[in-house]
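Q: Let me see the structure of the following:
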Amino acid sequence: MTQATQADAAASFDPLRPKLMRVAYRMLGSVADAEDMVQEAFIRWMGADRAEVREPEAFLRRTVTRLCLDQLKSARRQRETYVGPWLPDPVVEEEEVEDVTLPLMLALERLSPLERAAFLLHDVFGLGFEEVAATIQRDAAACRQLAARARTHVREARPRFHVEKERGLELAEAFFKASRSGDMNAFGAMLAADVSIHADGGGKRSAAIMPIIGFDAVMKVHEKLAALFRANGSKLLRVGFVNGLPGFITMEADGEIQTTALEIEGGKVAAIYVVRNPDKLRHLH
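A: Purely as a prediction, here's the structure:
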């Protein structure tokens, strides 16, 4: 393949790369795996008869989706042996992303690969069922059923309370200050009665191997953590939206970063999602 041919393939592919990454990441929940799938799609694009492709975006979306469906089979086997709660790789953005928040991505984990693809392509990316059918190689009626089943499973994961951007960022910053300073009165005032903590260390950094549920349990854990933070330090690097939820990135005493995302319901913190697994944080460095 000549350099000119490669340049031509890249020129038509690169503008579509961000859209393809959105599809792949939402399918897989892993930034590294999504990048691999998109790169594999680019390799196939270079080898394709591009003159015969009428709609490059549709062609490449189909390619990426099918690669992700294959990848999901091995990913599920890996997650069966994962240490502690599994959370998707954190993606930190300046603006709130409402289409696929962290709770919704966790709900997608309970779907079959085909249900996940049909739901994302139709309900999130707005494709018609004929296009969904062509992408996942099922007929349109079957795709409607797949999307309907998926919708039933994920309905509860849709955000019920909208938090204004500035208010969300204020809550995230206030949560950081209260949790690190040990001001347990201020910290407790922010929590819902059924608040929960989900910490993903992947067996590579210390983290609870089961979710911590309930106000009293969460307060007890953070009383201990506050003492550690005061003794060893915890530096705020950035406040933003982590997978669509208000949150922040910190540098911890072990020299590693971590992300914290807050699910807000009725002005209170209903769930705390902490990613500590260094493999899931490399792209943030």
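
Q: hey, let's count contacts and neighbours off CA atoms from now on
A: Will do.

Q: how about stretch 29-49: buried residues?
A: Residues 29-31, 33-39, 41-42, 45-46 are the ones in stretch 29-49 that count as buried (16 or more other CA atoms under 10 Å).

Q: How about the secondary structure of the residue positioned nearest the centre of the chain?
A: By CA atoms, centre = their mean, the chain has its centre lying nearest to residue 88, at 4.4 Å. Put simply, residue 88 is coil when judged by DSSP: H, G, I helix; E, B strand; the rest coil.

Q: Also this sequence, please, to line up against the first:
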Amino acid sequence: MSTPSGPGHGRPDPHLSVIISERRQLTNLAYRLLGSLAEAEDAVQETYARWYALTPPQRDAIESPGAWLTTVASRICLNLLGSARVRRERYVGPWVPEPLPDRTEWGQGAPGGTAVDPADRVTLDESVHMAFLVVLDAMTPAERVAFILHDVFRYPFADIAEIVGRTPAACRQLASSARRRLRVARPPATSAAQRAGVVRGFKQAWEERDIAALIVLLDPDATAIGDGGGLARAHPRPIEGGERIARAYVAFADAAPSLMLLERTVNGRPGLVAQRDGVTVTVYAFEVAGDRITHIWAVRNPDKLRPWTQG
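A: The predicted structure follows:
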């Protein structure tokens, strides 16, 4: 974003370097709150637009531009989360958070390790793992905002209370409730190397159409969810059970023999990317517990894959 001066006010903004340096932080925050990189970038743009809608004296009176921007961005996201629930009711098929574009080959180094990190990239850590985002999406907007601001970004509850319109005590309860949800959903600890080995084994078995090998790698109660958004073919409902998933994925591979599977980092963990003629058509994220896959999220909606196909 290039905003060298306050639009319409005729003089350079003395806070320019400060507010530009906040862009990454704001995008980090908005992505975690919204589960969509496109919506996060829109929220950040709107935040900057509101900054420059202020008069120079109004901007000069703001003691901490960074805190002001975070407050405004959080409120914008809070409003968007409310309207997102209405949009989800009209969404075709299951909705999965938008995967972060990352061309890192996890087979070439430690998954989640250092990657290219331009200013507009979201930091890949535990709070952007797909399983984490899926649990966040089931929370109320206020619960989600209180938890992310406090537990991820270390904002005090007094500041969060002003954003969500609740008391500090109520915000503390919201964050505590969110924490309980995440603890219940969190699988047993699995090392990065173990996750990578399981996903690689799944890729090889899938390429070989080896149903028996796939069943071994899938938890008996595993779930696979496909998000096509009505724009790409995907199962209209989650596929339940390891054997059913194995057979469905082999049938899919048989129907699309030209697909190439690539090992790629997806939201900080080992994932797979399916390409046809060099174009990404599906991004797969996995949850692994021990030596088995418990969840697969397949994002096929081309709108959500646009960052993976550009550049």
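
Q: Let me have the buried residues of stretch 29-49 of structure 1 in CSV, extended by distance to residue 270 of structure 1 and secondary structure.
A: Formatted as CSV, the buried residues of stretch 29-49 of structure 1 follow (distance: CA to CA, whole Å; DSSP: H, G, I helix; E, B strand; the rest coil):
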residue, distance to residue 270 of structure 1, secondary structure
29, 22, coil
30, 24, coil
31, 26, helix
33, 30, helix
34, 29, helix
35, 32, helix
36, 34, helix
37, 34, helix
38, 35, helix
39, 38, helix
41, 39, helix
42, 41, helix
45, 44, helix
46, 47, helix
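
Q: would CSV of those with distance to residue 152 of structure 1 be doable?
A: Compiled in CSV, those are given as follows (distance: CA to CA, whole Å):
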residue, distance to residue 152 of structure 1
29, 21
30, 24
31, 27
33, 27
34, 26
35, 30
36, 31
37, 28
38, 30
39, 33
41, 31
42, 35
45, 36
46, 39
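
Q: Residue 197 of structure 1: which of the residues you listed is nearest?
A: Distance ranking of the buried residues of stretch 29-49 of structure 1 against residue 197 of structure 1, using CA to CA, places residue 29 first at 19.3 Å.

Q: Next one: the nearest residue to the closest one once chain neighbours are set aside from residue 112 of structure 1, what distance?
A: Ranked by CA to CA, 6 or more residues apart in numbering and with sequence neighbours excluded, the top spatial neighbour of residue 29 of structure 1 is residue 88, at 4.6 Å. Residue 88 of structure 1 sits 17 Å away from residue 112 of structure 1, going by CA to CA, to the nearest Å.

Q: Quick check: which element contains residue 84 of structure 2?
A: In the assignment (DSSP states H and E), residue 84 of structure 2 maps to helix 65-90.

Q: State the span of structure 1 onto which that helix is aligned.
A: Under the alignment (TM-score structural alignment), helix 65-90 of structure 2 falls on residues 56-81 in structure 1.

Q: how about stretch 34-44 of structure 1, aligned to which bit of structure 2?
A: Using TM-score structural alignment, stretch 34-44 of structure 1 corresponds to residues 40-50 of structure 2.

Q: got the contact list for the matching stretch?
A: 23, 26-27, 30-31, 34, 69, 72-73, 76-77 (CA atoms under 8 Å, 6 or more residues apart in numbering).

Q: Please apply the same query to stretch 88-97 of structure 1.
A: So stretch 88-97 of structure 1 is in contact with 29-31, 102, 105-106, 165, 240-246, 259, 275, 280-281, going by CA under 8 Å, 6+ apart.

Q: and if you look at stretch 203-215 of structure 1?
A: 82-85, 188, 191-201, 218, 276-278.

Q: ok, 10 Å please
A: With contacts defined as CA atoms under 10 Å, 6 or more residues apart in numbering, stretch 203-215 of structure 1 is touched by 82-86, 188, 191-202, 218, 221, 254, 256, 270-279.

Q: What about those, which are in strands?
A: Counting by DSSP state E, the contacts of stretch 203-215 of structure 1 place 191-200, 270-275 in strands.

Q: Can you tell me which of these is nearest residue 121 of structure 1?
A: Out of these, the member with the shortest distance to residue 121 of structure 1 (by CA to CA) is residue 273, at 26.2 Å.

Q: Residue in structure 2 paired with the closest one?
A: Mapped onto structure 2 by TM-score structural alignment, residue 273 of structure 1 lines up with residue 297.

Q: Neighbours of that match, how many?
A: Counted by other CA atoms under 10 Å, the residues lying close to residue 297 of structure 2 total 25.

Q: again, but for the one 5 residues further on
A: The number of residues packed near residue 302 of structure 2 is 19, by other CA under 10 Å.

Q: what do you get for residue 2 of structure 1?
A: By the criterion of other CA under 10 Å, residue 2 of structure 1 has 7 neighbours.

Q: still on that earlier bit, what about the ones in strands among the contacts of stretch 203-215 of structure 1, which one has the most neighbours?
A: residue 200 leads these on contacts (other CA under 10 Å) with 30 neighbours.

Q: and that one, what pairs with it in structure 2?
A: Matched by TM-score structural alignment, residue 200 of structure 1 corresponds to residue 227 in structure 2.

Q: any idea how far that match lies from residue 197 of structure 2?
A: Distance from residue 227 of structure 2 to residue 197 of structure 2, counting by CA to CA: 25 Å.

Q: Residue 211 of structure 2 too?
A: 18 Å.

Q: okay, those two: which has more neighbours?
A: residue 211 (20 against 15).
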